[in-house]
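Asks: Sequence isn't available, so here's the structure alone:
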């Protein structure tokens, strides 16, 4: 029978569909993994990067860090100056799942991503499959981000999503728990294989949604 429980599948992008990792860049800049780890854990931190994801300009974020850590000016400026080198390509197994969902015609597909509005246009060019989504909500453009309730609310309001008939996929457990608290069923992404298993068990993949087409 056709799957009536789910109407919308919502994807995170980074580390789910897009292989983005600052270490791809900084392994070229620093001599050892320890130096790279120290830099990313203490200077260009994930918390700092998320402020750009929330709408702070790349220039403002960069100049702030340069003023705080002048000895690392060149390495700090590389973060966005060489940002494209952090892209490792797409994650094929998940992109294949996205393709299957798109081709089934049974689900609306959305992306909810913490991403700077200044770097997201690069992703649009690099990953043609982003055109498969029925809607993409980018934190940097909206000046809010996961795990803020308002960001999930914006997604469901803008696209008239029924929370009770939606499922959200994210690799960040913090964002998964926030979505659950907001009232959306979730899958904590750890690998394409595990995601396929989780979607199959819900009747979203493996033909269950296609039997009455």
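Replies: Cool, the structure landed. Since this is a predicted model, take the numbers as computed values, not measurements.
Asks: Going by C-alpha atoms from here, please, whenever you check contacts or count neighbours.
Replies: Noted.
Asks: Beyond the longest helix along the chain, next helix or strand please.
Replies: When every helix of the chain is counted residue by residue (DSSP state H), the longest turns out to be helix 92-104. As assigned by DSSP states H and E, the chain's next helix or strand after helix 92-104 is strand 108-113.
Asks: how far away is the nearest residue to residue 46 once chain neighbours are set aside from residue 132?
Replies: Closest residue in space to residue 46, ignoring its immediate chain neighbours: residue 40 at 7.6 Å, by Cα to Cα, 6 or more residues apart in numbering. Distance of residue 40 to residue 132, computed by Cα to Cα, to the nearest Å: 33 Å.
Asks: go on, residue 47?
Replies: Summarising the geometry, the distance separating residue 47 from residue 132, computed by Cα to Cα, is 30 Å.
Asks: what about the two, which has more around it?
Replies: Each of residue 47 and residue 132 has its neighbours counted (other Cα atoms under 10 Å); residue 132 has more, 16 against 11.
Asks: Pretty sure that one sits against residue 103.
Replies: No. When contacts are counted by Cα atoms under 8 Å, residue 132 is not listed as touching residue 103 (9.6 Å).
Asks: what about the helices in the chain?
Replies: 22-29, 33-42, 46-53, 58-68, 73-81, 92-104, 120-126, 139-142, 149-158, 173-182, 192-201.
Asks: same for the last one, what does it pack against?
Replies: Here helix 192-201 is seen to pack against helix 92-104 when contacts are counted using 3 or more Cα pairs under 8 Å, 6 or more residues apart in numbering; DSSP states H and E.
Asks: A further structure is provided below for comparison with the first:
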């Protein structure tokens, strides 16, 4: 089946986001920072904001649970833009080259509806997608829930078997495969252009 569509995850593929970019300086103590990120402001908590819970509500829930960490918990979303360090230049370069091809480009991201506009405003490459982006926080659905892929397929009238999905998360890749997508899992060392070439996508 010929690939017609290329779908990008954003965090870890096109954007370098990590709470450590802020908390490393805040704590100046790696052990304390890791404890905080693994037990207080852990991924499971942040994911609920990506699923559509408001940042304010998520913050208050965690402050109530861990009052002794109130200052640090409130600092999390107050300093979110510091955590969004930069784009991932080599992968963004591939995206820019794909703009000049016949492939249809889409975004499918786990991202809070409240923080995503900042990325849109500050990184021009998002305009390449021409608004064809499905954001978990807006849909109140999150990868790897298969329903969010179905939102993408139905909204843009595309077929999984004609679509190549790029993500850094193993669970998301496995789910996409099970839904019939062609997939590329991205790691920090991945040469995306080289991986695309394996599927006949030249950039």
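Replies: Arrived safely. Worth saying up front: this structure is predicted, and the values here are computed from it rather than measured.
Asks: quick one: residue 54 of the first structure and residue 197 of the first structure, what's the gap?
Replies: Distance of residue 54 of the first structure to residue 197 of the first structure, given as Cα to Cα: 33 Å.
Asks: More neighbours: which of those two?
Replies: Neighbours of residue 54 of the first structure and residue 197, each counted by other Cα under 10 Å, are more numerous for residue 54; the result is 21 against 15.
Asks: Need the counterpart of residue 146 of the second structure in the first structure.
Replies: Counting by TM-score structural alignment, residue 146 of the second structure corresponds to residue 149 in the first structure.
Asks: Oh, that last question was meant for residue 28 of the second structure, not what I typed.
Replies: That one, residue 28 of the second structure, aligns with residue 31 by TM-score structural alignment.
Asks: what's the burial count for its match?
Replies: By other Cα under 10 Å, 10 other residues sit near residue 31 of the first structure.
Asks: cool, the one 10 residues further on as well?
Replies: A count of nearby residues for residue 41 of the first structure, using other Cα under 10 Å, gives 12.
Asks: Distance check, it against residue 23 of the first structure.
Replies: Taken as Cα to Cα, the spacing of residue 41 of the first structure relative to residue 23 of the first structure amounts to 11 Å.
Asks: picking that back up, per the alignment, the residue nearest to residue 46 of the first structure corresponds to what in the second structure?
Replies: Using TM-score structural alignment, residue 40 of the first structure pairs with residue 37 in the second structure.
Asks: repeat for residue 178 of the first structure
Replies: Structural alignment places residue 178 of the first structure opposite residue 175 in the second structure (criterion: TM-score structural alignment).
Asks: picking up where we left off before, would you reformat the helices of the first structure as TSV and include distance to residue 112 of the first structure?
Replies: Converted to TSV, those look like this (distance: least, Cα to Cα, whole Å):
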stretch	distance to residue 112 of the first structure
helix 22-29	21
helix 33-42	24
helix 46-53	12
helix 58-68	20
helix 73-81	22
helix 92-104	14
helix 120-126	12
helix 139-142	8
helix 149-158	7
helix 173-182	11
helix 192-201	17
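Asks: among these, which is nearest residue 165 of the first structure?
Replies: Comparing the helices of the first structure by their distance to residue 165 of the first structure (Cα to Cα), the top pick is helix 149-158, with 11.2 Å.
Asks: how far off helix 173-182 does that closest one point, in degrees?
Replies: In this structure, helix 149-158 of the first structure runs at an angle of 60 degrees to helix 173-182, with axes from the mean of the first three to the mean of the last three Cα atoms, to 10 degrees as the basis.
Asks: Could you list the buried residues of helix 149-158 of the first structure?
Replies: Within helix 149-158 of the first structure, the residues scored as buried using 16 or more other Cα atoms under 10 Å are 151-152, 155.
Asks: can those residues go into a markdown table with extra columns for distance to residue 193 of the first structure?
Replies: Compiled in a markdown table, the buried residues of helix 149-158 of the first structure are given as follows (distance: Cα to Cα, whole Å):
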| residue | distance to residue 193 of the first structure |
| --- | --- |
| 151 | 28 |
| 152 | 26 |
| 155 | 27 |
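Asks: Let me know the closest of these to residue 125 of the first structure.
Replies: Here the nearest of these to residue 125 of the first structure, counting by Cα to Cα, is residue 155; it sits at 23.0 Å.
Asks: residue with max distance from the center of the second structure?
Replies: Relative to the centre of the second structure, and counting by Cα atoms, centre = their mean, the farthest-placed residue is residue 68 at 30.2 Å.
Asks: what do we get in the first structure for that residue?
Replies: With TM-score structural alignment defining the correspondence, residue 68 of the second structure maps onto residue 71 in the first structure.
Asks: Next one: that match from residue 162 of the first structure, what distance?
Replies: Counting by Cα to Cα - residue 71 of the first structure and residue 162 of the first structure are separated by 50 Å.
Asks: One more: residue 80 of the first structure?
Replies: When distance is defined by Cα to Cα, residue 80 of the first structure is 37 Å away from residue 162 of the first structure.
Asks: Can you pick out the residue with more neighbours from these two?
Replies: Neighbour comparison, residue 80 of the first structure and residue 162: the larger count goes to residue 80, with 17 against 13 (by other Cα under 10 Å).
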